[in-house]
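[1] Pasted the sequence and its predicted model underneath.
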Amino acid sequence: MPARKQPRSVAREIALLSLSQIKGNPEKLEAVELDELMLAAVRALNGEIHDALEDAASEVSRAEDQLLRSETLAVNVKSARTMVQDALTLTRAAINRLGHVVELPEFLQLTRQHEVRGFALDILTTLRRRNEQIKETIEQSLVDWQYHRLPRLDRDILRIAVAEILFLETPYKVAINEAVELAKRYSDEDGHRFINGVLRRVTDRMRTEGSPE
């Protein structure tokens, strides 16, 4: 059984995962029930698992083709080995996502569900209502990246953190630490460092401009 998590941590995770699945204007979002949010989150994770396994199978198939073309050329063997390693990485990612699917309902059962629902919906409605301001704040702190080119999960983790800082009265340090933990859980190896750097620049800019914490 996973360790107990704070309601807001669980809410952030559910908001992150359900964001691409839950549609509608802010007023309609306020009527969404917790089980709908959980179903959307699980569907999002299942979709990522399916995509990762399909990509892994494709890499294995490409590796087999390379070996069949010529087992004597070192370059083909090396290329095939790289493809197999990529397939293993994708498979590990799928297994990790599967673990999250199993853990998330347990986390929910171990915490105060009304608080989870309330904060998750606060995040989702804020993202809908304040999307342009949140986007602009992130864009101002990107270095050598364009907002629309960011991986979806990284972008959404940043959006949630900035929404919390700007509109939900979450202290800078808490928002950054929670975003980094989400990135460690759902992004790639460098994702949490990238997100930490962007959010540090966001908060540095806010301090410089005199925005209160």
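    Noted; the coordinates are in hand.

[2] Please make it C-alpha for all contacts and neighbour counts, starting now.
    Fine.

[3] Report the contact partners of the most centrally placed residue in the chain.
    By C-alpha atoms, centre = their mean, the chain has its centre lying nearest to residue 153, at 3.5 Å. When contacts are counted by C-alpha atoms under 8 Å, 6 or more residues apart in numbering, residue 153 touches 16, 186, 187.

[4] will you turn those into CSV that also has neighbour count?
    Shown next, in CSV, are the contacts of residue 153 (neighbours: other C-alpha atoms under 10 Å):
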residue, neighbour count
16, 24
186, 22
187, 19
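
[5] Nearest to residue 131 among the residues you listed?
    Checking the contacts of residue 153 against residue 131 with C-alpha to C-alpha, the nearest one is residue 16 at 14.6 Å.

[6] which is the next helix or strand following the host helix or strand of that closest one?
    In the assignment (DSSP states H and E), residue 16 maps to helix 7-18. Next along the chain after helix 7-18, taking DSSP H and E as the criterion, comes helix 26-29.

[7] Next up, a structure to set beside the first:
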Amino acid sequence: MQARRISRELALLSISQLPSAPERLGTQKLQDLVVAAVRTLATEARDTLEAAAAELQRGNSYLLTSETRASTTDTARRMVADAIALTETAINRLGGAIEIPEFIQLANQTDVRAYALEIITRLQEERPQVDAVLNKALIDWQLDRLAAIDQDILRIAVTEMMFLGIPDKVAINEAIEMAKRYSGDDGHRFINGVLRKVTEHLKAGVRE
């Protein structure tokens, strides 16, 4: 995995747990980013497993209180299926937490830290403008109504396009890959659509 791709994932997963002040961000070590990223994934996994357990409990209650009614049994079956899907998501999150330190060992650690902090710092500095561009592209929708992970994937991509000199196509493709790993089932399609609209606005000179 390329160093910059690892940097993007570290930035995505650690940004919510790191200080926003640029002077404090500059003091963060690589291990600080890794720990923050692992904590984020572990927390998401725990929350997802709790949701799965609750869904299983609800399904079990439906079965225990039913009188073999088909509708109740079907409802319970759907709940169990949802719980299994949630559990799979949690396992993937835990797998991601385990993979991150290994990825770091395979890459140039200095480059990984430098670019991850560059993304986070520039995003924090330019966030009002980044958010304005995204809200302009989100027709009949608002950025703060999206899942937090989708908001940050979009922000990172726009920051790279507008302020870090990354070609639009590369930024969009990288955002799609992150969405496939960390967003919902159709998250990558939504991310793709929004970012393509962003590039249209940027090329037309629309920034607010």
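    Perfect, I can see it now. Please read all numbers here as calculations on a predicted model, not as lab measurements.

[8] So after superposing, what's the score?
    Superposed pair, TM-score by TM-score structural alignment, normalised by the length of the second structure: 0.97. Supporting alignment: 207 aligned residues with a C-alpha RMSD of 1.2 Å.

[9] could you dump the contacts of residue 153 of the first structure to JSON lines with distance to residue 194 of the first structure?
    Formatted as JSON lines, the contacts of residue 153 of the first structure follow (distance: C-alpha to C-alpha, whole Å):
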{"residue": "16", "distance to residue 194 of the first structure": "17"}
{"residue": "186", "distance to residue 194 of the first structure": "13"}
{"residue": "187", "distance to residue 194 of the first structure": "10"}
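
[10] Can you find the partner of residue 202 of the second structure in the first structure?
    In the first structure, residue 202 of the second structure lines up with residue 206, judged by TM-score structural alignment.

[11] Which helix or which strand is home to that match?
    helix 191-208.

[12] average gap between that helix and the second structure?
    When the second structure is overlaid, helix 191-208 of the first structure sits 0.6 Å from its aligned residues on average, using mean C-alpha distance after the TM-score superposition for the first structure.

[13] Go ahead and name everything in contact with that helix.
    Here helix 191-208 of the first structure makes contact (C-alpha under 8 Å, 6+ apart) with 137-138, 140-142, 154, 157-158, 161-162, 172, 176, 179-184, 212.

[14] ok, and the contacts of residue 153 of the first structure in the second structure?
    Using both residues aligned by TM-score structural alignment, their matches' C-alpha atoms under 8 Å, the second structure keeps these contacts from the contacts of residue 153 of the first structure: 16, 186, 187.

[15] Going by residue numbers, what spans are strands in the first structure?
    Taking DSSP state E as the test, none of the first structure falls into strands.

[16] Now do the residue sitting furthest away from the middle of it against residue 146 of the first structure, distance only.
    Distance to the chain centre peaks in the first structure at residue 72, reaching 42.7 Å (criterion: C-alpha atoms, centre = their mean). Going from residue 72 of the first structure to residue 146 of the first structure by C-alpha to C-alpha, to the nearest Å gives 44 Å.

[17] Same check on residue 68 of the first structure?
    For residue 68 of the first structure, the distance to residue 146 of the first structure - C-alpha to C-alpha - is 41 Å.

[18] what about the residue nearest to residue 20 of the second structure when sequence neighbours are not counted, neighbour count?
    Leaving aside its chain neighbours, residue 20 of the second structure sits nearest to residue 124 (6.5 Å; criterion: C-alpha to C-alpha, 6 or more residues apart in numbering). Each residue near residue 124 of the second structure was counted by other C-alpha atoms under 10 Å, and the total is 18.

[19] what do you get for the one 3 residues further on?
    The local packing count at residue 127 of the second structure equals 17, with neighbours defined by other C-alpha under 10 Å.

[20] And it? What does it align with in the first structure?
    Per TM-score structural alignment, residue 127 of the second structure is aligned with residue 131.

[21] For the first structure, just list every one of the helices.
    Applying DSSP state H to the first structure gives helices spanning 7-18, 26-29, 34-69, 74-109, 113-129, 131-139, 152-167, 172-186, 191-208.

[22] just these: most buried one?
    The highest mean neighbour count among the helices of the first structure, using mean count of other C-alpha atoms under 10 Å, belongs to helix 7-18: a mean of 23.

[23] Measure how far that one is from the centre of its chain, please.
    Its chain's C-alpha centre and that of helix 7-18 of the first structure lie 10 Å apart, by C-alpha atoms, centre = their mean, to the nearest Å.

[24] residue range for that helix in the second structure?
    Using TM-score structural alignment, helix 7-18 of the first structure pairs with 3-14 in the second structure.

[25] after superposition, how close is the matching stretch to the first structure?
    Its aligned residues in the first structure lie a mean 0.4 Å from stretch 3-14 of the second structure after superposition (mean C-alpha distance after the TM-score superposition for the first structure).

[26] can you list contacts of that stretch?
    For stretch 3-14 of the second structure, contacts defined as C-alpha under 8 Å, 6+ apart pick out 33-34, 36-38, 40-41, 103-104, 107-109, 111-113, 115-117, 119-120, 149, 152-153, 156, 174, 178.

[27] In contact with the residue mapped onto residue 42 of the second structure from the first structure, which residues are there?
    Superposed on the first structure with TM-score structural alignment, residue 42 of the second structure falls opposite residue 46. Taking C-alpha under 8 Å, 6+ apart, we find residue 46 of the first structure in contact with 97, 98, 101.

[28] didn't the last one look like it was pressed against residue 45?
    Yes. With the criterion set as C-alpha atoms under 8 Å, residue 101 of the first structure and residue 45 qualify as a contacting pair; they are 6.6 Å apart.

[29] need the contact list for residue 125 of the second structure.
    Counting by C-alpha under 8 Å, 6+ apart, the residues that residue 125 of the second structure touches are residue 22.
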